[in-house]
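>>> only geometry, no sequence info:
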């Protein structure tokens, strides 16, 4: 953990903590260590809205340590202990997702994967421009944009690829709603357009 300077003892001015002397940050950190906190610690002193010290673990790499304790500033005793192990699974996954996205969860390997992902996204963008360039209108007076792909293309994928892709997309969309909701709207629109196109084609063939 980081070395923290001791807070000079003096009258306690924290709201709700009563009269007495502050034990100082060194004692507070020692109490947190005795309660099992390790690694980098973040210490928040008492304030008008908080009558105790709050000491939090800030280990952002795997395995994460995010325990926190409240310490009485007058006695140095731990009055509350919030354990990372007791957090709900979804809360843990959110924390892991944020740290993985920031390249902190698995260190250098995590950062290499993110760099490769960024390069892959750049490649996809450049590939999209290349595809448009190959399909661009070449005649004067032609349409302003290249011909779009037919709807429903994803449904023509083999089942062994489509099933795991849909499962992975559903799980990702559940945990990242801002990704999942627009994708769901896109799929619904694609299904509606494809169904209408299919009915129109069927009527045309029947009339012929």
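Yep, it's here. Every value quoted in this text rests on a predicted model; they were computed, and no experiment measured them. Numbering: from 1, shown residues only.

>>> only C-alpha atoms for contact and neighbour calcs from this point on.
Fine.

>>> Would you verify that residue 181 is located in a helix?
Yes. Counting by DSSP: H, G, I helix; E, B strand; the rest coil, residue 181 falls inside a helix.

>>> structure B:
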């Protein structure tokens, strides 16, 4: 009896040490791989949170105007825009958000797509900039790494998934185990490694939930997971109400193909077609009338309106404001002026609403300045976690070696981790596969090749 009693605590202790070391090793590898990506996400995300403030200060010369008299008609503004970019055609018109804002006309030609900023009162050209060169657009593309191609964009998706793993494993490693510091306080001074360890742990513990939130709400934009979830929700009527399209002919285009800004839930919604038989007895209503219809339908100022694409195309108007309740997309028959599809946030099914709300909070738009600064604080916490993690590792690592946390005494603990990784791979395939690959390399290559085992020790 005494032998069994004394062996049980030792066995439990060995199991606890094995699990702790395995998760520590996992946390280390995940952090080492994604630190550069997380820094990029945090820095560019911080900038994008204040895109409106950047436009109103740095680029005020092309956004701000003095209200004086009656503004020019939209069609007149588009004529001015096409004259400023010879050989171009209008693709969309942005209604001024306030009387003190410029109108923005997007034109396309051989040189690509161009934004033309116009004083709606005088018709003066305030600026022209390529659509893909606009500052906030570039920041957003760097944020997702889409600026550098499809593969880097997939890496950001993997990094977002790893961020969730880092939060969960980090909280496990932080969880109090009879230590007197490093839970809510920071010990030592910057000269000591324990200072950086505690600062890393306490920052992650307090900001972990928000970091996890940013990671999960950023996934809808990802190239693989986001597009597949979007397609699945759409095909099951959970992302947007597909029944609204039942009685109208649909084109091959989707809403995000034609509008500069559109809600996530309706990005893949098909664009309807105008009634061609009715076209024989009606002339196109024109941009002026389409803008009037959009305003009469209740779209708030600042909406984008895309021009019809071809003879059967429609006018498509959309507004994606800070107030989600006012989010709206309307497709208007270019001949009759009849709204063919009119969809608002209130009509989204529960999953569509939840994802849109998460995206709005992620972008700092849902509850004013508090939202912006809360997300900014989270981004700064990510930067601090990355910096403290790297400094802590650098101070801890043995000279000439990577300094990977030691292997767990019991390798059987990896059976559980493999199972967790396999389940995670079902939810987030790219990240899950990367985790499985990470564990496989650790177990089948680093552990079995002596030179690598020494370097990574």
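Structure's in. What do you need? Nothing here was measured: the structure is a model prediction, and the numbers come from that model.

>>> Give me the TM-score for these two chains.
Here the TM-score for the pair of chains, by TM-score structural alignment, normalised by the length of structure 1, is 0.56; 159 aligned residues with a Cα RMSD of 3.9 Å.

>>> Is residue 90 of structure 2 part of a helix or strand, or is it coil?
With three-state DSSP as the basis, residue 90 of structure 2 sits in strand.

>>> what residues are up against the closest residue to it other than its chain neighbours?
In space, and not counting its chain neighbours, residue 90 of structure 2 is closest to residue 107: 4.3 Å by Cα to Cα, 6 or more residues apart in numbering. Listed by Cα atoms under 8 Å, 6 or more residues apart in numbering, the contact partners of residue 107 of structure 2 are 81-82, 85, 88-92, 113-116.

>>> For residue 206 of structure 2, the count of nearby residues, please.
Counted by other Cα atoms under 10 Å, the residues lying close to residue 206 of structure 2 total 15.

>>> any idea which helix or strand carries the residue nearest to residue 90 of structure 2?
Here residue 107 of structure 2, judged by DSSP states H and E, is contained in strand 103-109.

>>> give me the stretch of structure 1 that the following helix or strand past that strand matches.
Proceeding N to C from strand 103-109 of structure 2, the next assigned helix or strand is strand 112-118, under DSSP H and E. When structure 1 is aligned by TM-score structural alignment, strand 112-118 of structure 2 has no counterpart there.

>>> Next secondary structure after strand 112-118 of structure 2?
strand 125-130.

>>> and that next one, what other elements does it pack with?
Under the contact criterion of 3 or more Cα pairs under 8 Å, 6 or more residues apart in numbering; DSSP states H and E, strand 125-130 of structure 2 touches helix 60-63, strand 112-118.

>>> okay, these, which one's buried deepest?
Across these, averaging neighbours per residue (mean count of other Cα atoms under 10 Å) puts strand 112-118 on top, at a mean of 22.

>>> Can you tell me what sits against it?
For strand 112-118 of structure 2, the surrounding residues in contact (Cα under 8 Å, 6+ apart) are 62-63, 77, 81, 102-108, 124-132.

>>> now it against strand 125-130, angle please.
Angle of strand 112-118 of structure 2 versus strand 125-130, following axes from the mean of the first three to the mean of the last three Cα atoms, to 10 degrees, is 160 degrees.

>>> so how far is strand 112-118 of structure 2 from its chain's centroid?
Centre-to-centre, strand 112-118 of structure 2 and its host chain are 25 Å apart (Cα atoms, centre = their mean, to the nearest Å).

>>> coming back round to it: buried stuff in the strand holding residue 107 of structure 2?
By neighbour count on 16 or more other Cα atoms under 10 Å, the buried set for strand 103-109 of structure 2 is 103-108.

>>> In a markdown table, list these along with distance to residue 157 of structure 2.
A markdown table is the format used below for these (distance: Cα to Cα, whole Å):
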| residue | distance to residue 157 of structure 2 |
| --- | --- |
| 103 | 35 |
| 104 | 32 |
| 105 | 33 |
| 106 | 30 |
| 107 | 32 |
| 108 | 31 |
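
>>> re earlier: so the strand holding residue 107 of structure 2 versus strand 125-130, what angle?
Going by the same axes, to 10 degrees, strand 103-109 of structure 2 makes 40 degrees with strand 125-130.

>>> Now do strand 103-109 of structure 2: distance to the chain's middle.
Counting by Cα atoms, centre = their mean, strand 103-109 of structure 2 comes out at 26 Å from the chain centroid.

>>> repeat for stretch 58-76 of structure 1
Distance, stretch centre to chain centre, for stretch 58-76 of structure 1: 22 Å (Cα atoms, centre = their mean).

>>> Which helix or which strand is home to the nearest residue to residue 163 of structure 2 once chain neighbours are set aside?
Nearest non-adjacent residue to residue 163 of structure 2, counting by Cα to Cα, 6+ apart: residue 215, 6.4 Å away. Using DSSP H and E, residue 215 of structure 2 falls within helix 193-218.

>>> Could you do residue 56 of structure 1 as well?
strand 53-57.

>>> Provide the aligned range in structure 2 for that strand.
Counting by TM-score structural alignment, strand 53-57 of structure 1 falls onto residues 315-319 of structure 2.
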